[in-house]
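K.L.:
Provided below are the primary sequence and the corresponding predicted coordinates.
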Amino acid sequence: MCGRFTITHPNEALAALFDAVPGNDLPVGPRFNICPTQSVAVVTSDVGQRRLRAMRWGFLPSWYKTPTDGPLIINARSDSIAQKPAFREAVRARRCIVPASGFYEWQTGEDGAKLPWYFTRRDGAPMALAGIWQPWGEVDTVAIVSTEAGPGMQGLHHREALMLEAPDWPLWLGEAGHGAAVLMKPAADGLMQCHRVDRKVNSNRAEGPELIVPLAA
């Protein structure tokens, strides 16, 4: 996790929420099935100025000669991020926030079928997912940081995306000094809600608001 997510909030609303200057190359929304290798909006802090920028979801280490030189890296584990050669410089110097309106997680049904669930914040606000980024050639690439799953994951997976609350954004972005490691913990109990959605989202080609509609009982 996190392997798919949504952005249904407008870019203008995200820029206002994070007090960030929006770029002119941001992907157009709403988007209901964002998949790895696609362009996503990312918040960075550059010399005290936050920016909402487009990046490729799929972190490319500096030694990759092509995007397929190694595994597709979409997540970085919080418990090893500071030691892994691919991530240790990025987690020190290039932390970012990946806004999301919600994300999908799957459970395996009795017949082996993959059953999707859609997670959002209970308050309807965008999620602020912790990320790290890496320039690669002319492309900036990003991975979402994961941590151990909390009770909000409902036992569907042993990992969850690291969600940041607004008071913690300056620390994660490097605006408030050092010590961001203290933020690497599961979301508070009761922060998230989820519901089953149709299996059509299992296809990475599916798109549209019907993907997040609760499945009828």
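P.N.:
Here it is on my side, so go on.
K.L.:
okay, CA-based contacts and neighbour counts for the rest of this
P.N.:
OK.
K.L.:
So A16: helix, strand or coil?
P.N.:
The three-state assignment at A16 reads helix, by DSSP: H, G, I helix; E, B strand; the rest coil.
K.L.:
E89 too?
P.N.:
Quick answer, by three-state DSSP: E89 is helix.
K.L.:
For H157, which non-adjacent residue is spatially closest?
P.N.:
Computed as CA to CA, 6 or more residues apart in numbering, the closest residue to H157 that is not its neighbour in sequence is A149, at 6.8 Å.
K.L.:
let's bring in a second model and compare:
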Amino acid sequence: MCGRYALTVSPEELKEILGIMDLDDFPARYNIAPTQPILVVVSDETREKGSNLPERRAVLVRWGFTPGWVKDPKQFPLLINARAETAIGKASFRAAMRHRRVLVPASGFYEWHRPSKESGERSQAYWIKPRRGGVVAFAGLMETWSSADGSEVDTGAILTTAANAAIAPIHDRMPVVIKPEDFSRWLDCKTQEPRDVADLMRPVEEDFFEAIPVSDKVNKVTNMGADLQERVIVEKPPSPSEKKKPDDGQLSFF
């Protein structure tokens, strides 16, 4: 899964890399958690044919996907991820896969290796970033949920796939990475049906990411500094009783 990530590049870099329209300044975010606003990139359907304007724009959505048919979000599970293998046919994501595919820019993501209780090892957090640096674009889905009083909330989820051989020792899932040459095809929901982009939802090459062990400070959503990504030395794990469960910061959005 992908339950925490970071976006620390400047708006100027993001505009250039992703080819998006004007973007307001935003601070570096080192510990983005579920229910928080996240930046996603969508195809600009208002752009006139032949225009020189960028084809894409950035919007903020709540990280926690809510299908349009849900009556009460408080009674619905928080869907921060969607499995690439089943998203095309699953009721929660079927419409978004066809009409609202997005890119989720990130500098990298965090994952936890959670050994079995019998092993006596403790969980270890990892900062997983592109080996060559820069921005990576995760495949995402977007949905606008409307309440009975007419108010609307834009929501989103990150697609995941089976981990490649490099990430598998840490976790069995990883985000789907969309390469720059495939941005347009992934975002094109007019001519590219879900089955046409199914080939993009596969594990990235084994040497694409590097995993850096980091401290358990990332477990708490209130910790938001650059020090979260500092490498730590992995020593002999303490007893299971000292193992900490990450605080996912599941704050109410509704």
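P.N.:
Perfect, I can see it now. For clarity, every value in this text was computed on a predicted model and none was experimentally measured.
K.L.:
Give me the TM-score for these two chains.
P.N.:
The TM-score (TM-score structural alignment, normalised by the length of structure 1) is 0.93; 215 aligned residues with a CA RMSD of 1.7 Å.
K.L.:
hmm, back to that, M184 is in contact with the residue nearest to H157 of structure 1, correct?
P.N.:
No - with contact defined as CA atoms under 8 Å, A149 of structure 1 does not reach M184; the gap is 11.3 Å.
K.L.:
how about Q75 of structure 2, what's its match in structure 1?
P.N.:
Using TM-score structural alignment as the criterion, Q75 of structure 2 maps onto D69 of structure 1.
K.L.:
Let me fix that, I meant to ask about A198 of structure 2.
P.N.:
Checking with TM-score structural alignment, A198 of structure 2 has A181 as its match.
K.L.:
that's a helix at that match, yeah?
P.N.:
Yes - the assignment for A181 of structure 1 (three-state DSSP) places it in a helix.
K.L.:
What segments of the stretch 51-200 of structure 2 are helices?
P.N.:
All helices of the stretch 51-200 of structure 2, identified by DSSP state H, counting those that start in this stretch, fall at 94-99, 183-187.
K.L.:
how about those helices in a markdown table, adding distance to G64 of structure 2 and mean neighbour count?
P.N.:
As requested, these are exported to a markdown table (distance: least, CA to CA, whole Å; neighbours: other CA atoms under 10 Å):
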| stretch | distance to G64 of structure 2 | mean neighbour count |
| --- | --- | --- |
| helix 94-99 | 14 | 20 |
| helix 183-187 | 20 | 21 |
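K.L.:
circling back: compute the distance between the residue nearest to H157 of structure 1 and V142 of structure 1, please.
P.N.:
The spacing between A149 of structure 1 and V142 of structure 1, counted by CA to CA, to the nearest Å, is 21 Å.
K.L.:
quick one: which of the two has more around it?
P.N.:
Comparing A149 of structure 1 with V142 by other CA atoms under 10 Å, the one with more neighbours is V142, at 32 against 20.
K.L.:
Give the equivalent position in structure 2 for the more buried one.
P.N.:
With TM-score structural alignment as the criterion, V142 of structure 1 matches G156.
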